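*Asks:* Sequence and predicted model, in that order:
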Amino acid sequence: MKKIPKKQKRDPEDIELMIITGLSGAGKSEALRYFEDAGYYCIDNLPAHLLMGLIDFFSLKDCKVKKIALAIDLRSGYFFDEIYKILERLKEKDIRFRILFLEASKSVITKRYSLTRRRHPLVDSGNLGDGIEKEIKRMQKLRDKADVIIDTTFLNAKELRAAITERIMTGDEKSRLLQISVISFGYKYAMPENMDIVMDVRFLPNPYYDEDLKDLDGRNEKIIDFVLNREETKKFLRMFEKMLDFLIPNYIAEGKSYLGIGIGCTGGRHRSVVISDKINEYLNLKGYSAKLYHEDIRKK
């Protein structure tokens, strides 16, 4: 009988697991949305006893998922208490994980439940306050194991996102939280939608009026030299890059997940292509997650 080859495992260092837990009503759903925006594969309310099977799947060499965020709480019922055994097994397998524990004051949780009219997992027909007290006691052991504890009593959703960024994300991870699109376009057609910053570079000399250059586009070395080897272009790039150095960290701090930067010239084939390429290159060198798009480069 032919043996079925064992599936290869990848290095445990390739997997990053974030466990989001805490008190009901403290903001776990918003935290999970945050990690989804940050590029994590997110699962809500996974029963603890299924966690290792999931990790085994993600550990396969062919699996491309690297970052996983799991929200686990008392909705799992009696399975919840298995989480402590699972944490020990994760350590034995050298799988990196962090625990984020969210909490809030009893009065604020009570207010949030009264606003949403949702049922607390430990309250069937009794008092909500008693249910919250029971949950606090049952979650204490897991709270003690948490790497980061965030009190959301005085935080709205935007402020919670900022707190997670500040408390959990490294410098490189913070830079990657914001997805940036750098788009060149021609004003003679239309400005792309969803642009947050738009730069009009029609003040730069236009290679279109040079018969030797007009049929080339901004990816050609002759056009690149024509646009970049000018003092006004160099000065503009320095000023624009300095402005982005100021704006982008502040956008990230405010919880913004997408930034559209439009660079426009008359036809979208020459000046805007060269400048957008330089800006995209600059942002990636700074560690940001930027992608380049040329909207109108093929139009004539």
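*Replies:* Structure's in. What do you need? What you see is a predicted model; the values in this text were computed from it and never measured.
*Asks:* C-alpha from now on. contacts and neighbour counts both.
*Replies:* Will do.
*Asks:* Are we agreed that D172 is in a strand?
*Replies:* No. Read with DSSP: H, G, I helix; E, B strand; the rest coil, D172 is helix and lies in no strand.
*Asks:* Contacts only, for it.
*Replies:* G287 (CA atoms under 8 Å, 6 or more residues apart in numbering).
*Asks:* Ok, Y187 next?
*Replies:* 264-268.
*Asks:* now do 6 Å
*Replies:* Residues in contact with Y187 (CA atoms under 6 Å, 6 or more residues apart in numbering) are T266.
*Asks:* Ok, F97 next?
*Replies:* 17-18.
*Asks:* 8 Å instead, please
*Replies:* 16-19, 90.
*Asks:* Which of the residues you listed sits closest to G287?
*Replies:* Here the nearest of the contacts of F97 to G287, counting by CA to CA, is E16; it sits at 19.6 Å.
*Asks:* Would you check how far apart the closest one and L70 are?
*Replies:* Separation of E16 from L70 (CA to CA, to the nearest Å): 11 Å.
*Asks:* When those two are compared, which one has more neighbours?
*Replies:* L70 (23 against 16; other CA atoms under 10 Å).
*Asks:* and K256, that's in a helix?
*Replies:* No. Assessed with three-state DSSP, K256 is coil; it does not lie in a helix.
*Asks:* Comparison target, given below:
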Amino acid sequence: IFLEADDQTLIKRYSETRRKHPVAVSGSVARAVARERELLVEVRSLASYRVDSSNFTIHQFKEYIRKIVTADASQGRLNISLLSFGFRNGLPPEADIVMDVRFLPNPYFIEALREQSGFDSGVKDYVLGHPVSRSFVERFHALLKMLIPEYLREGKSYLTVAIGCTGGQHRSVAIVNYLKDSLQEDGYEISVSHRDIKRI
């Protein structure tokens, strides 16, 4: 497992902890980070998993590493994670598949629903009640059912499917929860996380 983060995040972490970068001799932390990347290019290429921790909370990071460590491809199991997120907060680097659902009707513009989330019945009914939404979830569910066995045949042990809307509060949350229920009915074990719902 190779752990990494973007430059801005690494610089911020060194600033907050007030620790000296291990390859820093003189100059800025930014130069030390760049030098470190150069030194670790070969090591990075040998890793089975490369994990960008830039956007993880400590609890999300712990859970993600736990899933990697416990994944067991030899038993023919694919660890499937569904993740909701908001595009305004950036793409989730751990995602294998990213689906943009910003084309669906947005509950944010309904005043009574604005402060709710995809867990609330009003938001769920609004999002999933539109014909385009029903058509989308049925087709995307069918696509995932087709892809999962193919990923297993390729020896993949961990699959993260990320569903994104604008803020990560309404549409993506409702769609992820719907897909979770559908895939569990198909017999798959599904883990779910909602990355940005607490940022709203």
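*Replies:* All right, it came through fine. On a predicted model such as this, the values are computed, not experimentally measured, just so you know.
*Asks:* related to what we said a few turns ago, and the contacts of F97 of the first structure, which of them are in strands?
*Replies:* 16-19 (DSSP state E).
*Asks:* Identify the farthest-apart pair in those residues.
*Replies:* The widest separation within those (CA to CA) is 10.0 Å, between E16 and I19.
*Asks:* just to revisit the earlier point, dump the contacts of F97 of the first structure to a markdown table, plus distance to I197 of the first structure.
*Replies:* Formatted as a markdown table, the contacts of F97 of the first structure follow (distance: CA to CA, whole Å):
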| residue | distance to I197 of the first structure |
| --- | --- |
| E16 | 33 |
| L17 | 35 |
| M18 | 33 |
| I19 | 36 |
| L90 | 44 |
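*Asks:* quick one, helices of the second structure?
*Replies:* Ranges of helices within the second structure are 7-17, 29-39, 41-46, 58-70, 121-128, 131-153, 171-185, based on DSSP state H.
*Asks:* Please identify the most buried of the ones you listed.
*Replies:* helix 171-185 (a mean of 21; mean count of other CA atoms under 10 Å).
*Asks:* what packs against that helix?
*Replies:* strand 79-86, helix 121-128, helix 131-153, strand 158-165, strand 190-194 (3 or more CA pairs under 8 Å, 6 or more residues apart in numbering; DSSP states H and E).
*Asks:* whereabouts in the first structure does the second one align?
*Replies:* Helix 121-128 of the second structure corresponds to residues 221-228 of the first structure when matched by TM-score structural alignment.
*Asks:* Helices along the stretch 1-150 of the first structure, start to end?
*Replies:* Assigned helices in the stretch 1-150 of the first structure, in chain order: 28-37, 51-58, 83-92, 106-116, 128-145 (criterion: DSSP state H, counting those that start in this stretch).
*Asks:* now for those helices, which one comes closest to N229 of the first structure?
*Replies:* Between the helices of the stretch 1-150 of the first structure, helix 28-37 lies closest to N229 of the first structure; by CA to CA that is 39.3 Å.
*Asks:* Distance from that closest one to the middle of the chain?
*Replies:* How far helix 28-37 of the first structure lies from its chain's middle: 10 Å, per CA atoms, centre = their mean, to the nearest Å.
*Asks:* what angle do that helix and strand 179-186 make?
*Replies:* Here helix 28-37 of the first structure points in a direction 50 degrees away from that of strand 179-186 (axes from the mean of the first three to the mean of the last three CA atoms, to 10 degrees).
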